[in-house]
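In: how does the following fold in three dimensions:
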Amino acid sequence: MSIDFALTEGVALITINRPERRNALDAEHYAALSEAWERVRDDAAIRVAVITGAGDKAFCAGADIKSFVGRETELSELWLTQKGQLLNRGLEVWKPVISAINGACVGGGMTLMLATDIRVAVEGATFAVSEAKRGIVAANGGTQRIMKQLPYAVAMEMLLTGDAVSAERAMQVGLINKVVPASELMNAALDYACRIAANAPLALQASKELAVRSLDMDLATGLRMEQMVNRILHHSEDTATAKAAFAEKRTPEFKGR
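Out: Take a look at the predicted model:
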């Protein structure tokens, strides 16, 4: 059992390392992944995170159904809404998250990807919300985020047929940012991560939160929130650092303060 975690120069790399099960998640892997996301949220040394899967077959096949068959849980757990929080289940992680899709992205793997901000995929990757084929719905945001991220007809086609689409089609409809050969996947994802990590951490988190919350806010409220956040950031050390670096024609070194 392994959810690998590495941190290098502000970039956290999370790897779902269970290739023999197409990186499907059982209860233990879900718990470990929850801990990884909490660390990304809470560790000030982390500026951006990259999530990927081990091997060359699948990014993540979602829940390991076999491990949950016959597993009994108390009905009261339905109201433990903050237990074992995940990125796609509602955990608020305002640091940018990049997904490096190394193969099939299915079910819970798809809902995980939908909760990330930038997505790079290998040429042979496929994408599907296939829960309807199993008599259930795409939970953890599957029916919610896909409607906000894709045109209505495209989202409905994926939800209702459960059929997979290619990486090329996914990029065409705006589901992912880039398609690359398998040998270039991590370089492409880390290139995004390093460019993002070079920016001011507080501004990054504020930008992501404002953008995400704008989906549920009216424009007037969103504009006002922008004003308030910018007023706060104008008094940050990072803003002073940026001004000094611009005047001295050098690269700023942000501290996230």
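
In: CA atoms for contacts and neighbours, from now on please.
Out: Noted.

In: ok, which stretches of the stretch 1-150 of the chain are strands?
Out: 3-8, 11-16, 48-53, 58-60, 97-101, 104-106, 118-122, 126-128 (DSSP state E, counting those that start in this stretch).

In: neighbours around Thr161, how many?
Out: 14 (other Cα atoms under 10 Å).

In: ok, the most centrally placed residue in the chain - contacts?
Out: The residue lying closest to the centre of the chain (Cα atoms, centre = their mean) is Thr116, at 2.1 Å. Thr116 makes contact with 96-99 under the criterion Cα atoms under 8 Å, 6 or more residues apart in numbering.

In: for the comparison step, fold the sequence that follows:
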Amino acid sequence: MPVDLALSDGVATVTIDRPDKRNALDAAHYAALSEAFVRIRDDDAIRCAILTGSGDRAFCAGADIGAWLGRERRLKDLWATQAGPLPSRGLEIWKPVIAAINGACIGGGMTLLMATDIRVAARHATFSLPEGRRGVIAANGGTQRLLRQLPHAVAMKMLLLGDTMSAEDAGRWGFVTDVVEGDRVMDTAMGYARRIAAAAPLAVQAAKELAIRSQDLTLAEGLRMEQLVQHALLASLDATEGRAAFAERREPVFGGH
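Out: Predicted coordinates:
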């Protein structure tokens, strides 16, 4: 399989499995990634996801340029905006997605990364958007998300020069959550994922959606959305369970209802 999805205790681990090509993405890999993320969105058994690459050289080296050269580009495909949906292309997944960055993160790998929520990077990981040197732009959100996630001048240097950022600098600028030794990347990511999977899924998804949508709302609009969502959550069985577990001094067991 070009992309592996393993499910354990509410956590889906999605692995781009093409280490000989530094986990570069051809059409089959993009299609498999899309299928995996649609399942993550729709499967109630999944409460959190981890995205990673196979091996220790690369998280994802972006598009496999050789596989895409010469492919027919039809003008009508420009309006097939929901074809092959991915989080980087606008697929709405409110379940948290954690990136386990096990090596180089380049081009399309970066745009996938920027659509994740928590990011654990190996100390040897690197980050770059070299598309400008190939006559194209960092599409699938590269030009749209980078300036929201890095300071303006730092983001523009990456976008316009294609310079490589180290894991240390990515951590310093808050682009990644943790920088750890390579053999600790998956354990750290899984630790976060299991904690999220044990939390109330409705509240977790609501918190993620509210936080992300707040970027496009006024403060007054965001506060009102927050009030409405909180009102709905207070009537949920999960909220009842949370209150009961607190009163009984035990760990809650949430069902997502």
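
In: could you dump the strands of the stretch 1-150 of structure 1 to a markdown table with distance to Leu215 of structure 1?
Out: Output for those, formatted as a markdown table (distance: least, Cα to Cα, whole Å):
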| stretch | distance to Leu215 of structure 1 |
| --- | --- |
| strand 3-8 | 31 |
| strand 11-16 | 27 |
| strand 48-53 | 22 |
| strand 58-60 | 27 |
| strand 97-101 | 18 |
| strand 104-106 | 25 |
| strand 118-122 | 17 |
| strand 126-128 | 24 |
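
In: quick revisit: please tell me which one of the contacts of Thr116 of structure 1 counts the most neighbours.
Out: In terms of neighbours by other Cα under 10 Å, the contacts of Thr116 of structure 1 top out with Ser99 at 26 neighbours.

In: I figured it hits Arg119, correct?
Out: Yes: Ser99 of structure 1 is in contact with Arg119 according to Cα atoms under 8 Å; the separation is 4.8 Å.

In: shared neighbours, these two?
Out: In contact with both Ser99 of structure 1 and Arg119: 113, 189, using Cα under 8 Å, 6+ apart.

In: just say which of the strands of the stretch 1-150 of structure 1 is most tucked in.
Out: Highest mean neighbour count among these (mean count of other Cα atoms under 10 Å): strand 58-60, with a mean of 31.

In: check the mean deviation of it from structure 2.
Out: When structure 2 is superposed, strand 58-60 of structure 1 averages 0.3 Å from its matched positions, counting by mean Cα distance after the TM-score superposition for structure 1.

In: what's that strand packed up against?
Out: Where contact means 3 or more Cα pairs under 8 Å, 6 or more residues apart in numbering; DSSP states H and E, strand 58-60 of structure 1 is packed against strand 48-53, strand 97-101, strand 104-106, helix 108-114.

In: gap between that strand and the chain center?
Out: Distance, stretch centre to chain centre, for strand 58-60 of structure 1: 14 Å (Cα atoms, centre = their mean, to the nearest Å).

In: also stretch 105-114 of structure 1?
Out: Put simply, stretch 105-114 of structure 1 sits 10 Å off its chain's centre (Cα atoms, centre = their mean).

In: now tell me what touches that stretch from outside.
Out: Applying Cα under 8 Å, 6+ apart, the contact partners of stretch 105-114 of structure 1 are 58-63, 87-88, 99, 119, 125-131, 138-142, 145-146.

In: how does it look with 7 Å?
Out: Here stretch 105-114 of structure 1 makes contact (Cα atoms under 7 Å, 6 or more residues apart in numbering) with 58-63, 87-88, 99, 126-131, 138, 140-142, 145-146.
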